[in-house]
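S.K.: Coordinates only, no sequence provided:
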């Protein structure tokens, strides 16, 4: 497909567990890229990747509880639920092969999609992500303290501010866009996601997935869980020095170039039509 052809965006919805889930679909075909946003974010923060999803069959998801998707109360917004919602979209679109691109929390969600539906995933591109949520290592007491903190808007705002570099030279409009998106995510959703008591789908030591994978990571999060490399032995790390958390916005041209290289080098491009 020519890089000069822009694909038409079609905003669609599905019903998942009684919730309306919104996503953008670009192009046609049974092989696709799937963009998975981070905690308290939404598909809007992939706007700088437009050259990618205007070139390849792509799906941009608003996870349950985020963005334009519905956010009912009394729902446990956990990893496995998000993964099943994504798979529901893939089923609805009749997708047989997907390359997942996950930022931050979107990374372990992408991994969960792989674990639950391995025959669907042909590659994963992680953006400043992690093997497990950092909160997964907290004690129950620490988790309760975190819940209380996340209900407080001022404290939540301070958590958002810490995601940027101290000497951040990004345009203020970018910082403001990220902050606005994260602050407008419903409180009960942002709390549930990171303070859930749900036990993830069990992963055995012999569960090894031999698919191509890349992790573009800031120096702050580059000391990754070694189990990640065990379960994804083809995982390649690319550490970006002096970077904040939103690599896809801070340096989109470089990230888009790496995504394209990942697809071409691993012969994934032929699956995207």
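M.R.: Okay, I see it. Here the structure is a predicted model, which is why all the values come from computation and not from measurement.

S.K.: can we go C-alpha only for contacts and neighbour counts from here?
M.R.: OK.

S.K.: quick one: residue 15 from residue 84, how far?
M.R.: 12 Å (CA to CA, to the nearest Å).

S.K.: how about the spatially closest residue to residue 211 that is not a sequence neighbour, what does it touch?
M.R.: Closest residue to residue 211 apart from its sequence neighbours, by CA to CA, 6 or more residues apart in numbering: residue 123 at 5.6 Å. Going by CA atoms under 8 Å, 6 or more residues apart in numbering, residue 123 touches 98-100, 211-213, 268.

S.K.: As TSV, those residues with distance to residue 92 and secondary structure would be great.
M.R.: Converted to TSV, the contacts of residue 123 look like this (distance: CA to CA, whole Å; DSSP: H, G, I helix; E, B strand; the rest coil):
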residue	distance to residue 92	secondary structure
98	13	strand
99	17	strand
100	17	strand
211	24	coil
212	25	coil
213	25	strand
268	22	coil
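
S.K.: Out of those, which is nearest to residue 250?
M.R.: residue 100 (20.4 Å; CA to CA).

S.K.: got the contact list for that closest one?
M.R.: Shown in contact with residue 100 (CA under 8 Å, 6+ apart): 33-36, 110, 121, 123-125.

S.K.: Below is an additional structure, to be compared with the one above:
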């Protein structure tokens, strides 16, 4: 898996991006987290990482690939910051490898079933694609997403969006901060509320804005991360 490291410090943060994006979406946030080594990963199939086999991956496969990455990093990241699809991966990772995670921050989390998968969600704007260098901003569900998938990811997409990760969320034991935009139509607030109920040591914070709200203000995003990691709940 391709990754980049920004900054330096005794503590390390792993950043996991949303569907259709890559690690660079977190670059402006990571640059503001002085004193931390920030690891910006390109999940398989995105950015500079190789794609999963055409037979497709489940979220568990992504979580295992993250485990292999974490094993070779020094210092090993004890914190995870994830957005949307990245929250799916982090949810399974933390459930399978609880000893590897101390705290996580989920922004606009996906992966908890609250409505029919037939409900297609809106496509991100060109402005977002350009701003965040995403080929297709994370919409998480819907036929439009499937049509936009490269052929190598179509089977993975189908497998991923059909997984309800509630059973994994219940197994998470670390502290988790969940942040969700009040105007997010891609992963609506009800997703975050349900995840908050499932994860025993979690808190939910609502923020103004949409699916990418915190990325518009990287300084504020970085401050949220810092405050939580340095003692916040």
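M.R.: Yep, it's here. Computed from a prediction, not measured in an experiment: that's the story for all the values here.

S.K.: TM-score for these two?
M.R.: TM-score of the superposed chains, computed with TM-score structural alignment, normalised by the length of structure 2, equals 0.77; 218 aligned residues with a CA RMSD of 3.4 Å.

S.K.: So for residue 15 and residue 84 of structure 1, which residue has more residues nearby?
M.R.: Taking other CA atoms under 10 Å, residue 15 of structure 1 and residue 84 do not tie; residue 84 has more neighbours (18 against 14).

S.K.: Is it correct that the more buried one is in contact with residue 115?
M.R.: No. In this structure, residue 84 of structure 1 is not within contact of residue 115 by CA atoms under 8 Å, at 10.9 Å.

S.K.: And the residue nearest the centre of structure 2?
M.R.: Residue closest to the mean C-alpha point of structure 2, counted by CA atoms, centre = their mean, is residue 86 at 2.2 Å.

S.K.: now the counterpart of that one in structure 1: how far from residue 260 of structure 1?
M.R.: Aligned counterpart of residue 86 of structure 2 in structure 1: residue 106 (TM-score structural alignment). Distance from residue 106 of structure 1 to residue 260 of structure 1, counting by CA to CA: 19 Å.

S.K.: Residue 230 of structure 1 now?
M.R.: Taken as CA to CA, the span from residue 230 of structure 1 to residue 260 of structure 1 is 25 Å.

S.K.: Also residue 223 of structure 1?
M.R.: Distance from residue 223 of structure 1 to residue 260 of structure 1, counting by CA to CA: 25 Å.

S.K.: Run through the strands of structure 1 in chain order.
M.R.: Along structure 1, the stretches classed as strands by DSSP state E are 9-16, 19-26, 31-36, 58-61, 97-103, 121-127, 213-218, 235-240.

S.K.: I'd like the ones you listed as a markdown table, with distance to residue 250 of structure 1 appended.
M.R.: As requested, the strands of structure 1 are arranged in a markdown table below (distance: least, CA to CA, whole Å):
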| stretch | distance to residue 250 of structure 1 |
| --- | --- |
| strand 9-16 | 24 |
| strand 19-26 | 23 |
| strand 31-36 | 17 |
| strand 58-61 | 19 |
| strand 97-103 | 13 |
| strand 121-127 | 12 |
| strand 213-218 | 11 |
| strand 235-240 | 11 |
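
S.K.: all helices of structure 1, in order?
M.R.: Using DSSP state H, the helices assigned to structure 1 run over residues 50-53, 79-92, 106-116, 140-151, 153-161, 172-184, 187-195, 226-231, 247-250, 252-265.

S.K.: got CSV for the ones you listed, with distance to residue 43 of structure 1 too?
M.R.: Formatted as CSV, the helices of structure 1 follow (distance: least, CA to CA, whole Å):
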stretch, distance to residue 43 of structure 1
helix 50-53, 11
helix 79-92, 13
helix 106-116, 11
helix 140-151, 22
helix 153-161, 17
helix 172-184, 10
helix 187-195, 16
helix 226-231, 26
helix 247-250, 12
helix 252-265, 15
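
S.K.: which one of those is the most hemmed in?
M.R.: helix 106-116 (a mean of 24; mean count of other CA atoms under 10 Å).
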